[in-house]
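Engineer: 3D model of this:
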Amino acid sequence: MKNIAKIVLFSMLGGAITLSSYKLFLEPDVKEITVYKEPSTRTFTTPVVNNTANLDALSNIDLTQAAEKTVNSVVHVTNTATYIQPRSLFDYYNNRGEQIEKGSTGSGVIITPDGYIVTNNHVIDNADKLTVKLNNQKTYQARVVGTDKKHDIAVIKIETDEDLPYIPFGNSDNVKIGEWALAVGNPYNLTSTVTAGIISAKARDLDGDRNIQSYIQTDAAVNPGNSGGALVNTRGELIGINTAISSRTGSYIGYAFAVPSNITRKIVEDLMEFGTVQQGILGVSGNGLNAEFAKHYEVNETEGYFIASVDEKSGAAKAGLKKGDIIKKMDHVIIKKSSDLTGFLSSKNPNNIVNVTIYRNGKLKTIPVKLSDKSILTSTAFGLELKNLTQTEKENYDISSGIRVIEVIDSRLKKNLRITKDCVITKFNEKSIESIDDLNELKSLEIKNLYQIEVIYPDGQMKNWWLQ
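Structural biologist: Next up, the predicted model:
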């Protein structure tokens, strides 16, 4: 009997040891999960989302046709600049030395079958020679038709006997946030590169308080070399010219920006027809509303453009727009912030009539306004009241840029530099001045900080003054 008990005891002990060994060495590692269910007296109904349907919708998006339509219409642009490398101080002071060529590259978009190409101004700036390579490896020398530094757009032209593939302009006003887009260009000299993303934002302003730009933002990968290339929709229509990226490294980190096609098309047409960009203005100044500005202006609206002043010579004044009006819409474009207004006006010419919807005294009112020419605007800098030149004035002086003096506020300039009414200023502090907008880029506009000025006098004589 004792033997039987011993056998049972040893059997139980052996089984325990075997089980423990399995648990310790052989059983897979499974994390213990404690589930706690909180008592509830309420019943919740959870909606069921058909994720399969969403995946099917995404898989049905075909970007290949848009890529095929556009990749042959985006070109590789090489900018070659020649400069002199001095070999000694003697060379330096006598402008002598070794002649060196330096090249940089970017992209461009063919927009007509006879060889007109749109690109960025910074891609072709200061070029001594421009070379365009098509996707079929043919190369051409290009000439500059016109440039717009403000919007960073340029038009160049190549001569060819064959019709070229081109990308038609789409309507960037109809672009929707979240829709698919392709960026086509030549990043890092990798020709014919196509990347995909969505439209992340519209009317994006990268200039802070200056509010002179209105970009389309996309998360399609854009890198150095993509500049001047195409942003297209799924139909293969041009909706923007890729221009900038936001990055601490200089390479793509998720944010890219394009000049909208409606603005680009208007600039291109002006450059091809007039050689310069015609700027239509409303003739008002103010701010895009937000919580801060709404409090400052003592209004309840937090969206729209608040009119703080109206130029008395402008179409806005003639149409009856007033200080305190809030612009809510321009034609069919909703105005929520300053860059919405800037972007809309950048696609318009002087004398265009636009329907301006304003909020006044608790009611919406639509007023037709005839846009004015930008030349009516004035600005004050360095003791001078200044105004943009008209195209006729530029032709009379045989210059492409400059601003006209309409009043000398500081008499020292009249006495010491003979600057009078109708003089033309082409440079302040070594910076070329194309319009009064360029004054905003100067560090100071006070006369005590003026050290250089280039003047064209009414008799045509030019003088470059160094004051300090």
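
Engineer: alpha carbons only for contacts and neighbour counts from here, please
Structural biologist: OK.

Engineer: which SSE is immediately downstream of the biggest helix by length in the chain?
Structural biologist: Longest helix in the chain, counting residues (DSSP state H): helix 2-21. Downstream of helix 2-21, the first helix or strand assigned by DSSP states H and E is helix 51-59.

Engineer: sequence B follows; please return its structure for comparison with A:
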Amino acid sequence: MKKVIGISLLAAFVGGAAAIGGYKLLEPSAGSAGITGLQNTYFANGTPRVSSTGAVDFVDAAAIVSPAVVNINTTFGESSSRDEMSIFDFFNDRNIRRSPRSASGSGVILTSDGYIATNNHVVDKASKIEVILTDKRKVVAKVVGKDPNTDLALLKIEEKNLPFVKLGNSDAVQVGEWVLAIGFPLNLQTTVTAGIVSAKARNIGILNQNQRTPTFEEMQEYRRSGVLPEARTNASIESFIQTDAAINPGNSGGALINVNGELIGINTAIASNTGFNEGYGFAIPVNLAKKILDDFMKYGEVKRGYIGITFKPLDAGDRDSLKLDDLNGLLVNSVVAGGGGDKAGIRKGDIIKKIDGKAIFDSPDLQERVGVLSPGDKVTLSILRDNQLKNVVVTLQELKQEAETKVASNKSAISIESLGATFRTMTDAAKAQRGVRNGVVVESVVRGKILDNYGIEKGMIVTHINDIPVNSPKEIEEALKKSSGEYVSVTTSPERGSTFKFAVPNVKR
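Structural biologist: This next block holds a predicted model:
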């Protein structure tokens, strides 16, 4: 009898060990599984209870998610990105503070082993990032990846068995449904606010300036001109979920959830004349965020696919000139030679009506769909040409940033002491790719110097000094010598097709 029991115990032990060993062998790594894979493997947050009225109670959704929304405190050096207030207050032309300081935002824990989603503007250029968990523990976080074109960042803390939020499906979100915003606004502790989804696929023009705060007049111009982020950069993606749930400074990077306690967006910005909530908040759709965050985990950077076109929304003037029955769709302004759109046969003047069978009403409809895909993926575009609708299949290509700033000679970089930057000459091909006729690439920026204080970063293009076209570092020097008065006018091209002019102090060299 004892022998039988011994054999049974041994068999149970061996079987258990084999099961554990097999689980560990099959357990996905962070890089291979991505956020969704890790959630499918580990998720154990439970299901919200249904109230007596038959609707999911806000209490349950808030209780499920709140422990996984964290406070993020950042410390900056002597020079840093904008403060957390300025990206919210994008209707006002506030001065950007550059003195040593700290800032506060929010983050969402996505996995039990410490991957946290937040906004790029919360952590950009921070010298130290500290995460405060709901049990008041403070842990230092490292940046896995960050992307100004979607304002997303992925952090990692070395902790285990953390509560985390289940990812939802932002494509299924409907206008009018209840949502909750959870974060740490105005230096308060965990705060939950409720509202509805006011709109989807909002393009508010806040990301396509390389994180520069637009003035009210510039915002009006964006709406008037209809020039799109992809038309400027083929990079920035804005297709926000708009909500009237109260969002304030400090909510950046926090959770927008549905009543089932599922994450549907990362809170990012508000439209406000005061810098505080006025009923218009914006969140990055979680389906777009998943792609970006997975890329961070796998590659440490975003791998984007591009159609290789510029476009604009149709307006009332196009109805008569193009003899259109409706104004839904995007008018192709230009096609990049050798790009995916060019190879698929798209031409200037085509009107894109659908992507993968889904109707296109405005730019975010196309941007968001392409934004969740990768180089090598295919999309089917329905285009209107000569009053006939036809489908074309486009293979998305990767835009290499190095190609944009390829230089003619490695010896062409010199330092302009007064501006605090180095510049490199551009090839004609690089100029064409960036949509500029002239300009030099910003090779590096010295922290605390003039251009850094005005938000100029590596990779941007300086096209004019005092309205004088420049094509080499030497020409910048010559243009600066001709400067008189207290200020120097500098024109930059942060992205394809866009230019911004501003005045910097005329410091003697």
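
Engineer: after superposition, what is the TM-score?
Structural biologist: The TM-score (TM-score structural alignment, normalised by the length of structure 1) is 0.68; 358 aligned residues with a C-alpha RMSD of 3.7 Å.

Engineer: picking up where we left off before, who does the longest helix of structure 1 touch, helix- and strand-wise?
Structural biologist: With contacts defined as 3 or more C-alpha pairs under 8 Å, 6 or more residues apart in numbering; DSSP states H and E, helix 2-21 of structure 1 has no helix or strand neighbours.

Engineer: in the stretch 1-150 of structure 2, which spans are helices?
Structural biologist: 2-26, 30-42, 58-65, 84-88, 120-123 (DSSP state H, counting those that start in this stretch).

Engineer: would you format those as CSV with distance to P375 of structure 2 and mean neighbour count included?
Structural biologist: Formatted as CSV, the helices of the stretch 1-150 of structure 2 follow (distance: least, C-alpha to C-alpha, whole Å; neighbours: other C-alpha atoms under 10 Å):
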stretch, distance to P375 of structure 2, mean neighbour count
helix 2-26, 28, 11
helix 30-42, 17, 17
helix 58-65, 34, 20
helix 84-88, 30, 24
helix 120-123, 23, 28
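
Engineer: which of those helices sits closest to D377 of structure 2?
Structural biologist: Closest to D377 of structure 2 of those, according to C-alpha to C-alpha: helix 30-42, at 18.1 Å.

Engineer: which part of structure 2 matches stretch 221-233 of structure 1?
Structural biologist: On the basis of TM-score structural alignment, stretch 221-233 of structure 1 is assigned to residues 246-258 in structure 2.

Engineer: stretch 17-25 of structure 1 now?
Structural biologist: Going by TM-score structural alignment: stretch 17-25 of structure 1 matches no residues.

Engineer: matching residues in structure 1 for stretch 188-197 of structure 2?
Structural biologist: Against structure 1, stretch 188-197 of structure 2 falls on residues 190-199 (TM-score structural alignment).

Engineer: mind listing what's buried in that stretch?
Structural biologist: Neighbour-count burial for stretch 190-199 of structure 1 flags T191, S192, T193, V194, A196, G197, I198, I199 (criterion: 16 or more other C-alpha atoms under 10 Å).

Engineer: what about stretch 326-342 of structure 2, start to end distance?
Structural biologist: From its first residue to its last, stretch 326-342 of structure 2 covers 26 Å (C-alpha to C-alpha, to the nearest Å).

Engineer: which bit of structure 1 covers it?
Structural biologist: Counting by TM-score structural alignment, stretch 326-342 of structure 2 sits on residues 301-317 of structure 1.

Engineer: what's in contact with that stretch?
Structural biologist: With contacts defined as C-alpha atoms under 8 Å, 6 or more residues apart in numbering, stretch 301-317 of structure 1 is touched by 282-291, 293-294, 318, 321-328, 335-338, 341, 369-372, 376.

Engineer: now those: which count as buried?
Structural biologist: 282-284, 287-290, 293-294, 321-322, 324-328, 335-338, 341, 369-372.

Engineer: quick one: which of those residues sit in helices?
Structural biologist: Counting by DSSP H, those contribute F293, A294, S338, L341 to helices.

Engineer: most widely separated two among those residues?
Structural biologist: A294 and L341, at 17.5 Å, using C-alpha to C-alpha across these.

Engineer: strands along the stretch 51-200 of structure 1, start to end?
Structural biologist: 74-85, 98-110, 116-119, 129-133, 139-148, 153-158, 180-185, 193-204 (DSSP state E, counting those that start in this stretch).

Engineer: hang on, Y140 of structure 1 packs against T131?
Structural biologist: Yes - counting by C-alpha atoms under 8 Å, T131 is a contact partner of Y140 of structure 1 at 5.8 Å.

Engineer: ok, the two, which is more surrounded?
Structural biologist: T131 (19 against 16; other C-alpha atoms under 10 Å).

Engineer: for the more buried one, what are its contacts?
Structural biologist: V77, T78, N79, T139, Y140, Q141, A142.
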